[in-house]
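*Asks:* sequence and predicted structure below; questions after.
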Amino acid sequence: MLNTIYAPRCGLANTSLSLMKGITLSIPNCRMDEEIQDEFYWEYCFVCYRRDKDKEKMFASRISRALPRATSSVTRSASLRTPLGTSFTKRWNSDDAEKKVKGPVIGIDLGTTNSAVAVMEGQTAKIIENSEGARTTPSVVAFAQDGERLVGVSAKRQAVVNPENTLFATKRLIGRKFTDAEVQRDIKEVPYKIVQHTNGDAWVSARGEKYSPSQIGGFVLQKMKETAEAYLTKTVQNAVVTVPAYFNDSQRQATKDAGQIAGLNVLRVVNEPTAAALAYGLEKDEDKVIAVYDLGGGTFDISVLEIQKGVFEVKSTNGDTHLGGEDFDIHLVRHLVQQFKKDSGIDLSGDRMAIQRIREAAEKAKIELSSSMQTDINLPFITADSSGPKHINQKLSRSQLEKLVDPLITRTIEPVRKALKDANLTAKDIQEVILVGGMTRMPKVSESVKSIFGRDPAKSVNPDEAVAMGAAIQGGVLAGNVTDVLLLDVTPLSLGIETLGGVFTRLINRNTTIPTKKSQIFSTAADFQTAVEIKVYQGERELVRDNKMLGNFQLVGIPPAHRGVPQIEVTFDIDADAIVHVHAKDKSTNKDHSITIASGSGLSDQEIQNMVDDSERYAESDKERKAAIEAANRSDSVLNDTEKALNEFADKLDKTEADGIREKITALREFCRQEPVWRRYCYCC
């Protein structure tokens, strides 16, 4: 069915790379001079044929940068070639995945504001509705006074009366240090406490307990898992989880930790714009270059992709991991607070309950102004002074809102330009623009996109659901149920190490197709140096102090020699999840050391296990509460039916018997009053 395909000048002699189900890239023995091969930039084409009913269809695509640019033969180890081929085969061969993945694979969009879950039904991705009947679930976790943990709609509903213990938008904190400028800004804007963990990470506090953002994300993922299990009526273990394309290694690793805490095996971490592109292009036959403009609740991403008959190749990506709907809400809240202070002389910024009410009203007004030109914001009894109660009663027009948030929309333009430049394209080369994320429903955002690309954005994709559906499609690929789909994503930021003078030396440039591997030889900076410290950074600045440090480790036992003599080979390996693995080796002694970057701090294995145990305990507690609710509902029904029957047939009952029934009704009601869990759910009291 499939013809053999080959690439004659790639530098990998007699190697086969399994790219997708039924498609193998076969590389014959190349007789080029070794030196020329090593300098050759590995960029190749593959062409194969597949039968579709009685017709032969050409299935062609270019895979560029799938292997890194080789260094010179002096610095490049020949042993690198085999691991590259092997790892590429393992990561992209869906036949292998089919053997390993058992049971359904769900796709989860873990959003800043809302989350969604989808699953493949045949060759179509389906969004699963939650227990409330909604297709998205608020990414909100709350802790009630009695210790109950609430997730989703129930948590959001009680936020006004419990603002200090209602945690939202914690995705903006995931993988971040407490001292980060973005975290310090958020501390001033949220009603709950953001605290510093012992390792310097930003955590949150509720009811006197500290929680990592990964743990809060894990609670939301667990809710998504339960939603899927209720629909599928079977246990779900495997998932594909999405992250913003511009997330760094720390944030990606923290997201995988969240999945582990939720009891999920995260098969793949997929970039949100790429997932949306999968949902858009799965059943489309035409070749296109598209841009995905993703402005969600907390992050902004722009990705440029080339779609060619089942091959989704990301050309470039850019973005801002701290720009989204939450920032729009913050700007509007500030405006309302300032206007109220101007009108009444009262500053509400220190009143957490009032701010939470204003925040909810601001979010509602923002949504309404996407479809209407004006809205009213009415908040009675927002506060009181000696003269009596005070109310907020303001009119807000669409033009006022657009003026308030214009600086935020403008911030999305520069990343778009950078992404186009990195892809070596102009705005005119983009054939379709896909809008993803709730904020793209704002008319001003859509107008801005049109002005950048010179065309109206496509309306064929649901901005709230496309990412989860794309994640489900990738899950189907990994499970072997979806064939003829190949996803080639990129690393969003450059990776390198610190060299003499605090210089950032890149080993892997941004927008390199992953998975990828790159090695480079370094040496000592001082005479008779016996150990070196490898400091790993991610970013685009020339000095390490301006970039994000991912981690560090030491290579010891280097034989004493003059500086510049020892040869230390540093290898970076980025897997398909864009997680970084670093390996350093002294070539003279073959001593080596390697690490998988886990954010340079992050969660230890023990911390993750403790959180998994906590999550399981909560799950048990949730089951008990569910049983209590069901029992309370039954009690309510029994009491009502009994009282109704007693009143209807009182004249036919013996007085002693009727009094005995009334005593039992009273006793059950008294029991409900004394039991706190029952008191909450039993309406017979």
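*Replies:* Sure, I can see it.
*Asks:* when you work out contacts or count neighbours from here on, use the C-alpha atoms and nothing else.
*Replies:* OK.
*Asks:* which ones are touching the residue most central in space within the chain?
*Replies:* Closest to where the C-alpha atoms of the chain average out (CA atoms, centre = their mean) is residue 243, at 2.5 Å. Listed by CA atoms under 8 Å, 6 or more residues apart in numbering, the contact partners of residue 243 are 109-110, 252, 255, 269-272.
*Asks:* try this one side by side with the last:
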Amino acid sequence: MPAPTLAVDFGTSNTAAAILEGGAIRRLEIEPGAETLPTAVFFPARGDMRIGSDAARALIAGDEGRYMRALKSVLGTPLFHDPRLIAGRRRTLAEIVTAFLATLKQRAEAQTGHRFTRVLSGRPVHFHTSAPDRDQQAEADLRACYNAAGFDTVDFLFEPEAAAIASRETQGLGLIVDIGGGTSDFTVFRSGGGTEILASHGIRLGGTDFDHAISMDHAMPLLGLGGQLRRTLGEGLLPVPRGIYVDLSTWAMIPFLYARETERLVEDMVKHAVDPRALGRLATVITDQLGHDLAFTVEAGKIAANDGTARAAIDMAMIETGLAAPISRTSLNGALSASREPLTTAIRQTLFSACIDPMAVETVVLVGGSSLLSLVQDEARAACPAARLHRSEVFTAVVDGLALATA
């Protein structure tokens, strides 16, 4: 009997795998006790690559090596094929994604006893907004990685359409709002005796972009963003350059800051800083390679503020004892205010493409971890005022639908 098709939701932040077994969805534990694993890798100075939670544990333990996350966000870009020195040898991100998928395949085979040669992978509606050539390249890049990982047949399905297939309990007219780590995707569907896809749309905006905005607004000013530098020659002041802070608050770019060139740049900034203490904190982050630690605490602060935790804060004590950036739901929404208009426009565009009156939508199904943000839910309610909000299995709805689609 041939092996089933492996369903894989390869996400910017998390990855899941499943198969259809006897007509039922079987989610696979790619790491013990978990149906999803972080899409992250760690290359130790010596030894084999680690993935998922093992990678995060190595980072937290302070092991010598290179941690990388949000690899999906660079698909379709030249950076994906640019060799970089990582853990003692030059590697491309394409090779790293291939190694991650090969490990995923090996673990799925060990758990099920099957040898998988076919995969149905989710993909966003658009990897890159308004850039069809780059979008096509991104799918080609991901397909090549699956092939190199050992899959002979690779098919793709839009992630929000997979989530719609998984929403079998939703009757009538529904809208999927799938806010992932790197993209926001939407599908209008009609359910009842099957699932009819009416329209899909997506934009390159997701949880990592939200983290970036929060970090730039709350954390980076404590590292000198917005400060001033004295001129080497002459009078007057210059603004502290933003570029290093942009990269430091972008998950995919953090590893590339750990270079002597960056250290020299920051050392020069400290020498000329009007506020050398703040720039000194930036120097600590770069020299001690604390960028990912900072990104994790920004993410934790976001979750706490969204949950309404009293006196929530972004804990930056790893940089300086007692250092923290207060964050509230109000300041969180302020930092993310620029995301409201693109989200609302994308929802309306999806409804327009489906020729559906917003008032006719009966259910909005929330998918993806960032769909739990109050900002996202507010915009979904405003766009479809007559609909009820339904929280799906936010982290596994896509892989569930992919598994069903393999039938």
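*Replies:* That came through fine. All figures in this text were calculated on a predicted structure; none of them were measured in a lab.
*Asks:* for the stretch 201-350 of the second structure, which segments count as strands?
*Replies:* With DSSP state E, counting those that start in this stretch as the criterion, the stretch 201-350 of the second structure has strands at 228-230, 237-239, 313-315, 324-326.
*Asks:* in CSV: the ones you listed, plus mean neighbour count.
*Replies:* Listed next are these as CSV, based on neighbours: other CA atoms under 10 Å:
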stretch, mean neighbour count
strand 228-230, 19
strand 237-239, 14
strand 313-315, 23
strand 324-326, 17
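*Asks:* which one of those lies nearest to residue 350 of the second structure?
*Replies:* strand 313-315 (35.5 Å; CA to CA).
*Asks:* what residues in the first structure pair up with the closest one?
*Replies:* Across the first structure, the stretch matching strand 313-315 of the second structure (TM-score structural alignment) is residues 376-378.
*Asks:* how much does that stretch stray from the second structure?
*Replies:* Its aligned residues in the second structure lie a mean 3.2 Å from stretch 376-378 of the first structure after superposition (mean CA distance after the TM-score superposition for the first structure).
*Asks:* can you tell me which of the strands of the stretch 201-350 of the second structure comes nearest to residue 41 of the second structure?
*Replies:* Closest to residue 41 of the second structure of these, according to CA to CA: strand 313-315, at 24.0 Å.
*Asks:* the closest one packs against which elements?
*Replies:* If you count contacts as 3 or more CA pairs under 8 Å, 6 or more residues apart in numbering; DSSP states H and E, strand 313-315 of the second structure packs onto helix 291-306, strand 324-326.
*Asks:* tell me which of the ones you listed is the most buried.
*Replies:* A comparison of these by mean neighbour count, using mean count of other CA atoms under 10 Å, puts helix 291-306 on top with a mean of 21.
*Asks:* can you tell me the closest non-neighbouring residue to residue 570 of the first structure?
*Replies:* Computed as CA to CA, 6 or more residues apart in numbering, the closest residue to residue 570 of the first structure that is not its neighbour in sequence is residue 584, at 4.4 Å.
*Asks:* so that neighbour: helix, strand or coil?
*Replies:* Of the three states, residue 584 of the first structure takes strand under DSSP: H, G, I helix; E, B strand; the rest coil.
*Asks:* what about it, how many residues close to it?
*Replies:* Around residue 584 of the first structure sit 26 other residues, with neighbours defined as other CA atoms under 10 Å.
*Asks:* repeat that for residue 613 of the first structure.
*Replies:* Quick note: residue 613 of the first structure (other CA under 10 Å) scores 15 neighbours.
*Asks:* isn't residue 629 of the first structure up against residue 681?
*Replies:* Yes. Contact criterion CA atoms under 8 Å: residue 629 of the first structure and residue 681 qualify, at 5.8 Å.
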